[in-house]
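A.B. asks: Coordinates only, no sequence provided:
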């Protein structure tokens, strides 16, 4: 499975967060697209509209398990997708900002 480390992500990389609503509301990466895994197939069209046509989709969840499943699905659909190893736990531990919808500091559930 294609995987990338949090440290390898650059500003402007497209990030898809597949955690559930309560996890997202507690805190997320600024600028990420939120499509909960439980709604993913029904809302797949939102991803195809938002994702860069020639860019990679970096898929993230809390620890990497759910995002791995979504990454495999996207790869099967022909999308250049990679799983973010360690998920939002690694994101937060590496010192990257975690924010709420109103831009205040958040945390990873």
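C.D. replies: Right, received. Where do you want to start? It should be emphasised that the depicted structure is a prediction, and the values quoted were computed from it without experimental measurement. Residues are numbered from 1 along each chain as shown.

A.B. asks: only C-alpha atoms for contact and neighbour calcs from this point on.
C.D. replies: Noted.

A.B. asks: how about the strands of the protein, start to end?
C.D. replies: Listed in chain order, the strands of the chain (DSSP state E) span 3-5, 14-17, 33-34, 57-60, 81-85.

A.B. asks: Put this next to the previous one:
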């Protein structure tokens, strides 16, 4: 990974962080951080208006790879965004709150 991509670990993400989840729809439905905004990475370029306001916005995926690419792209477009290393897998392992669609038990897929 390039050193030019700003990155934080799960424990550095503030409780009131603005989160952008770039995973696909099925991953989002299975388990996500409460309050996160969902814009799949495949739709980022055409949904820039949906990027939440934050200073910075924390970008998260399953493990940190897609979010790193999304972070690099959004920073090039002028956003103040930071990659969340470890992604939702790390989020779940650290015991951070999660929710899922319906009454399913949240999980990271």
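C.D. replies: That came through fine. Small disclaimer: the values here were computed from a predicted structure and weren't measured.

A.B. asks: circling back: need the strands of the first structure in JSON lines (columns: distance to residue 24 of the first structure and mean neighbour count).
C.D. replies: JSON lines is the format used below for those (distance: least, Cα to Cα, whole Å; neighbours: other Cα atoms under 10 Å):
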{"stretch": "strand 3-5", "distance to residue 24 of the first structure": "20", "mean neighbour count": "15"}
{"stretch": "strand 14-17", "distance to residue 24 of the first structure": "8", "mean neighbour count": "23"}
{"stretch": "strand 33-34", "distance to residue 24 of the first structure": "8", "mean neighbour count": "19"}
{"stretch": "strand 57-60", "distance to residue 24 of the first structure": "11", "mean neighbour count": "26"}
{"stretch": "strand 81-85", "distance to residue 24 of the first structure": "16", "mean neighbour count": "27"}
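
A.B. asks: Out of those, flag the one nearest residue 95 of the first structure.
C.D. replies: Nearest of the strands of the first structure to residue 95 of the first structure, taken as Cα to Cα: strand 3-5 at 13.6 Å.

A.B. asks: With the first structure overlaid, how far apart is the lengthiest helix in the second structure on average?
C.D. replies: If you go by DSSP state H, the second structure has its longest helix at helix 65-76. Compared with the first structure after the fit, helix 65-76 of the second structure shows a mean deviation of 0.5 Å (mean Cα distance after the TM-score superposition for the first structure).

A.B. asks: re the thing from before, would you turn the strands of the first structure into JSON lines with distance to residue 105 of the first structure?
C.D. replies: Compiled in JSON lines, the strands of the first structure are given as follows (distance: least, Cα to Cα, whole Å):
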{"stretch": "strand 3-5", "distance to residue 105 of the first structure": "23"}
{"stretch": "strand 14-17", "distance to residue 105 of the first structure": "17"}
{"stretch": "strand 33-34", "distance to residue 105 of the first structure": "17"}
{"stretch": "strand 57-60", "distance to residue 105 of the first structure": "19"}
{"stretch": "strand 81-85", "distance to residue 105 of the first structure": "21"}
